[in-house]
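Asks: mind folding the following:
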Amino acid sequence: MLRTERPGDMLPVYELVAAAFGRTDEATLVNQLRECGAAVVTMLEEEEFEFMGHLMLSPITINGVEGPWLGLAPVAVHPAWQGQGIGSGLIRAALDTALEMDWHAVVVLGDPTYYRRFGFRPASDFGLHSIYDVPADSFMAMELQPGSLANLSGEVLYHPLFDQVAE
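Replies: A predicted model of the protein is given here:
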């Protein structure tokens, strides 16, 4: 069952995200983003009370300006359930939800081959760049509303809590 996160899900989500990443940094980040109100979209895949995958979208800024833009991170699928399309289902549902909520664009940092299938393109195509030292093609963007990134360019920042996650 694909659904949005509920208040009672905090501990199982923490455990799921920690298992998916093999450490607790990202799980702590999810809790902190939720606690400070920065968790705009949270999606969860569960089957008979077993949590299989989780995803979060939170606001970003472009050149220090807040706008109708989101960052997709983290995406977590429990190791026992990876490779079965759970992450893809979460991403598609989250993008649909963000569009329904009138968000205009989403950025993601990840595997270009994987994220292109959802419509992401190099962020540099939109004149956007990340502050993180990553390959340029790994930082991608997607307009949920056509033209929403037109006439924008510059530095994209995720919520400051992301800076606390160890590399």
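
Asks: CA only for contacts and neighbour counts going forward, please
Replies: Will do.

Asks: scan the chain for its longest helix.
Replies: Ranked by residue count under DSSP state H, the longest helix found in the chain is helix 86-100.

Asks: contacts for that helix?
Replies: Residues outside helix 86-100 that contact it (Cα atoms under 8 Å, 6 or more residues apart in numbering): 2, 41-45, 52-55, 57, 75-77, 118, 144-145.

Asks: again, but for stretch 7-18
Replies: 24-28, 30-31, 51-54, 76-78.

Asks: of the residues you listed, grab the buried ones for ChimeraX.
Replies: The ChimeraX command for the buried members of the contacts of stretch 7-18 (criterion: 16 or more other Cα atoms under 10 Å) is given here:
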select :24,25,26,27,28,30,51,52,53,54,76,77,78
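
Asks: if you look at the contacts of stretch 7-18, which of them are in strands?
Replies: 51-54, 76-77 (DSSP state E).

Asks: for the spatially most central residue of the chain, helix, strand, or coil?
Replies: The chain has L72 as the residue nearest its centroid, 1.7 Å off, counting by Cα atoms, centre = their mean. Secondary structure for L72, judged by DSSP: H, G, I helix; E, B strand; the rest coil, is strand.

Asks: same question for L161.
Replies: Assignment for L161 (three-state DSSP): helix.

Asks: what is the burial count for the spatially closest residue to it that is not a sequence neighbour?
Replies: Closest residue to L161 apart from its sequence neighbours, by Cα to Cα, 6 or more residues apart in numbering: L29 at 6.8 Å. Residues lying near L29 (other Cα atoms under 10 Å) number 20.

Asks: to compare against the first, here's another:
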Amino acid sequence: MKPSIIIRDETAADIAAIHDVTIAAFQSMEFSHHTEQFIIAELRAAGAMAVSLVAERDGQVIGHIAFSLVTVSDGSLGWYGLGPVSVLPEYQRQGIGKALVEEGLARLRALGAQGCCLVGHPEYYVKFGFRNIPQLAYEGVPPEYFFVLPLGDRVPQGTVTFHEAFLADSPQRHDS
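Replies: Prediction:
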């Protein structure tokens, strides 16, 4: 019997482990610019993570997911961006990423979110209900990689802008 996975809120004690998990998860991914750990640090420093969850097994953080508010050009409110999502390579393809996404979406619904969007692999996110919606776009990304999941009764029209942390390409200093 495999040990169970616990999905829980991030704590301050998890920060270093999340950093390490994120680096390891994206290390061999060709599409990555290998800045995901900096994005998470910037989102955290800006207080921009609306939901930040870890997957834990036997007391070890083995996965992480972040959700942050996005801006929609038509003024729609309550939309979030999913990402980054990371699972240690040795635990990938075991349903941990799926569990993180499902719990994160449940948390967004509880917050009254109107929807969620992401840039991701075309074959992975459709199983959660994400789809390409032509009236909502993310500039600079081919439409087949930009996915939207409406959680409310309407889909905005226009372009999505993720938090400026997604432009992070190196660690930043934040003075208290």
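
Asks: for the longest helix of the first structure, buried residues please.
Replies: So for helix 86-100 of the first structure, counting by 16+ other Cα under 10 Å, buried means 86-88, 90-91, 93-95, 97-99.

Asks: as a quick check, tell me the outermost residue of the first structure.
Replies: Outermost in the first structure, Cα atoms, centre = their mean: E48 at 24.8 Å.

Asks: can you tell me how far the residue mapped onto that one from the second structure is from I6 of the second structure?
Replies: Using TM-score structural alignment, the partner of E48 of the first structure in the second structure is D58. Separation of D58 of the second structure from I6 of the second structure (Cα to Cα, to the nearest Å): 9 Å.

Asks: rewinding a little: residue in the second structure paired with the residue nearest to the centre of the first structure?
Replies: Using TM-score structural alignment, L72 of the first structure lines up with L82 in the second structure.

Asks: measure that match to G104 of the second structure for me?
Replies: Distance from L82 of the second structure to G104 of the second structure, by Cα to Cα: 9 Å.

Asks: and what of A50 of the second structure?
Replies: Counting by Cα to Cα - A50 of the second structure and G104 of the second structure are separated by 10 Å.

Asks: find the residues that touch each one of the two.
Replies: By Cα under 8 Å, 6+ apart, the residues touching both A50 of the second structure and G104 are F67.

Asks: and R8 of the second structure, how many neighbours does it have?
Replies: 15.

Asks: re the thing from before, just to check, the match of L72 of the first structure is in contact with A66?
Replies: Yes. Applying Cα atoms under 8 Å, one finds L82 of the second structure in contact with A66, separated by 6.1 Å.

Asks: ok, how many other residues are close to whatever residue of the first structure lines up with P143 of the second structure?
Replies: When the first structure is aligned by TM-score structural alignment, the residue opposite P143 of the second structure is A136. Counted with other Cα under 10 Å, residues neighbouring A136 of the first structure total 15.

Asks: ok, now A123 of the first structure?
Replies: Each residue near A123 of the first structure was counted by other Cα under 10 Å, and the total is 25.

Asks: pull the contacting residues for the nearest residue to it once chain neighbours are set aside.
Replies: Take A123 of the first structure and drop its neighbours on the chain: the residue closest to it by Cα to Cα, 6+ apart is M140, 4.3 Å away. Contacts for M140 of the first structure (Cα under 8 Å, 6+ apart) come out as 107-110, 112, 120-124.

Asks: and the furthest pair within those?
Replies: Pairwise distances across these peak at 14.3 Å for G110 and S124 (criterion: Cα to Cα).

Asks: one step back: overlap in contacts, L82 and G104 of the second structure.
Replies: With Cα under 8 Å, 6+ apart as the test, L82 of the second structure and G104 both reach 65, 67.
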